[in-house]
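Engineer: Pasted the sequence and its predicted model underneath.
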Amino acid sequence: MPQEVSRRRFVGLVGASAGVALAGCSSAPGADEAENPFAPETPPKDIIEQATLEEPESTSPSRFTEVFRAVRNSIVQIQVVTPQGNGQGSGWMYDTDGHVVTNEHVIDGATEVNIRFRTGGWRRASIVADDVYSDLAVLEVDQPPGDANALPVKTRDPPVGEEVLAIGNPFGFSGSVSSGIVSGLDRTLPATPDSNFTIPDAIQTDAPVNPGNSGGPLVDLQGRVVGVINSGGGDNIGFAISGGLLERVVPSLIETGNYDHPFMGISLRSVTPAIAEANDLDLASGVYVVRTSDGSPARGVLQGSRRDTVINGRSVPIGGDVIRRMGGQEITTEQQLSSFLALETSPGDTIEIEVVRDGRLQTVDLTLGTRPPPSGSL
């Protein structure tokens, strides 16, 4: 595992400030003053008050401070030892049984894991289970501090624009907090470097996210975990695994040591204007089935592309099904389909799928399988 456990490059910014002094000169009382019979002997009272009135210092903490104080004892710093070297990350208390949530990529390949709460020293933690497809992992520690409370999880996506805090240990600086807003929802992140699978329903934020933040909580101003910080993608762009996906995966990891993801066995693309034109679609919306995998649940149920054509100099697939609805829900993009599968279905479920096939609207039933190990299609 590389030492940099968050996937964001660091750009250091150094700010310099300069102070400017203003000098005021006054004349000594004398002839000029005497020649002006209208000159007041003393400045008006309101001028004196304006000059001497000081802004009172605020004695009440900000809402950010209140939230941070409420959750800080539940945040942990993580250090791991791997054959490739040492790494670090963040985590947080999930329940009262000593379970700590972090990212799978933080503890990937670890031969030893140590964690530290705000109070107390380093202590050994064991890996309960992890799931590469959601980048989530669960650790366990004996006798956590009494003030390390379980943090509540919000399963519904926060609204775009809501203020959030990213809490963790960037670059090893423990107990750090940065603020921002929810910038976007329903993002997809790469699950593994060697597969086509993605992590759906991710939350985008502009709160600064740096190496060492991975696994820490993204919390709202009620102190609820809305996501698990996964990565930073650039300046003012960070991502978190949603609370909705978290609450499907983590309980299963704790109870069974595993989580089975639903599997269709298709390669797909969101319908573009070029795909709509090539396939004589009346609407550039939905998800296009490029191909179905051998032996997958979709083989024989859904129809993949039969050949390509050229539109404006680009190769475009034709002949494949266009998915418009699944389980009664409208599907307009690839991201929506992935989120529906991840949050609304389980292996073994039979779902009704509405497709446009050869220009006609049809309905088919597909029974979901279990996603195979990394490398493959959706």
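Structural biologist: In hand now; what should we look at?

Engineer: For the rest of this, base every contact and every neighbour count on C-alpha atoms.
Structural biologist: Will do.

Engineer: Verify the stated contact: G89 with D108.
Structural biologist: No - counting by CA atoms under 8 Å, G89 does not reach D108; the two are 11.5 Å apart.

Engineer: The two - which one has more neighbours?
Structural biologist: Counting neighbours by other CA atoms under 10 Å for G89 and for D108 shows that G89 has the greater number, 31 against 19.

Engineer: That one: what's it in contact with?
Structural biologist: Neighbouring residues of G89 by CA atoms under 8 Å, 6 or more residues apart in numbering: 5-6, 77-79, 102, 106, 168-170, 172, 211-216.

Engineer: Next one for the comparison:
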Amino acid sequence: MALLEVAHSVSSAITRRRLLGAAIGSVAVVGTGSGADDGHGRRRSERLGRAVRAQVDERYTEVYDEAIDAVVLVNVFGDEIPAGLGSGFVVDDDYVVTNDHVAGEASEVELQFRDEQWRSASVVGSDVHSDLAVLEVDDVPEVASALSFSDGEPTVGQEVLALGNPLGLDASISQGLVSGIDRSLPSPTGFSIPAAIQTDAPVNPGNSGGPLVDLEGDALGVVFAGAGQTIGFAISAALANRVVPALAEDGEYEHAYLGVSVVPVGPLLAEANDLEEPRGVLVADVSSDAPAEGVLEPTDGVESIDSDPVPVGGDVIIAIDGQEIPNQEQLSSTLALETSPGDTVEIEVVRTGERETVELTLEPRPDVDLP
């Protein structure tokens, strides 16, 4: 599926960071004058501050106007009564993205567009591992232009806008920053959702499935959930760019499977295993019939350090295909974003104090029994 590009040019977009930088610079220049000019300088800086805020607010309005018509209310019915409510957004002429947990077990859902038109949509593909689902709509209203997933990497401190239907309140916007990246989100499958975005933009029930957009109007991610206290999360565009086209075309997406349980290498674990530095992940267990079985070695004992039990033995994974693996998050992200089932990968490990490289062929994740 070819995801459409947003046609609007954003070459003149002004971020708050650039505007505030300009304002600070101007105020500094004003402040170099004589004391008699202090009142005039303050007035100039106040006017500049108001202009900065006005320009930023104007950009928020522009992004909202450009993107909001792509955002839909997703209404899910079960046993002839509403069973769920969430958000989604148009990504192509016929497709809408939302969360798997919003679509649930439904095969058909109802969508309400910004212009109050209703459409029925078929759930053509869903993936519980990434919590994404794709809906097909026969007749998307002309007013709803598709959003594009961003090709860029989110950066901490970047301004973002969450669009959706919190608490069923349609066509809402909230503003915030990217608070963190490469977060691992819990999943009922037992596998985490990697490479997620953390934001302080307020998100509430009903926002799930809507876009988290940057100030260029591109979707940085798909809102996943809010955890309260100004913490919300979104599934990254990087993961969605891999999963969504497969769901639209094939109805499913196969994730690469290694078949290990790991623990982070901290100072105590590094000491117990005579490692040079606390870095990488220790293979705690290898699943039977997994690609890693017979290739990677799990821990084989426990040592007490300062009365704390610490696992010893086993491989410490430090790189996959040349990509450093400093922690669990990077392991999950590398497997999710850089590999596919059927790929043969080189895994660099520390085994009994020596660096070694082993090869194995990744497989699709096995089916899981959901609670």
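Structural biologist: Arrived safely, thanks for sending. As the structure is a computational prediction, the values presented were derived from the model and not from experiment.

Engineer: once the two are aligned, what's the mean deviation for the top strand by length along structure 2 against structure 1?
Structural biologist: Using DSSP state E, we find that the single longest strand of structure 2 is strand 172-185. Its matched residues in structure 1 lie on average 0.3 Å from strand 172-185 of structure 2 after superposition (mean CA distance after the TM-score superposition for structure 1).

Engineer: what range in structure 1 matches that strand?
Structural biologist: Alignment of strand 172-185 of structure 2 against structure 1: residues 176-189, by TM-score structural alignment.

Engineer: buried residues in that stretch?
Structural biologist: 177, 179-189 (16 or more other CA atoms under 10 Å).

Engineer: element containing the residue nearest the centre of structure 1?
Structural biologist: In structure 1, the centroid-proximal residue (CA atoms, centre = their mean) is A240; its distance is 1.1 Å. Following DSSP states H and E, one finds A240 of structure 1 within strand 237-242.

Engineer: tell me the average deviation of that strand from structure 2 after fitting.
Structural biologist: On superposition with structure 2, the mean distance recorded for strand 237-242 of structure 1 (mean CA distance after the TM-score superposition for structure 1) is 0.4 Å.

Engineer: Buried residues of the helix or strand following that strand, list them for me.
Structural biologist: As assigned by DSSP H and E, the chain's next helix or strand after strand 237-242 of structure 1 is helix 243-256. Across helix 243-256 of structure 1, burial judged by 16+ other CA under 10 Å covers 243-246, 248-250, 253-254.

Engineer: Kindly spell out which helices and strands sit in contact with helix 243-256 of structure 1.
Structural biologist: Secondary-structure packing of helix 243-256 of structure 1 (3 or more CA pairs under 8 Å, 6 or more residues apart in numbering; DSSP states H and E): strand 122-131, strand 136-140, strand 225-234, helix 334-344.

Engineer: hmm, try it at 7 Å
Structural biologist: Packing partners of helix 243-256 of structure 1 (3 or more CA pairs under 7 Å, 6 or more residues apart in numbering; DSSP states H and E): strand 122-131, strand 225-234.

Engineer: V349 of structure 2 looks like it's in a strand, true?
Structural biologist: Yes - checked against DSSP: H, G, I helix; E, B strand; the rest coil, V349 of structure 2 lies within a strand.
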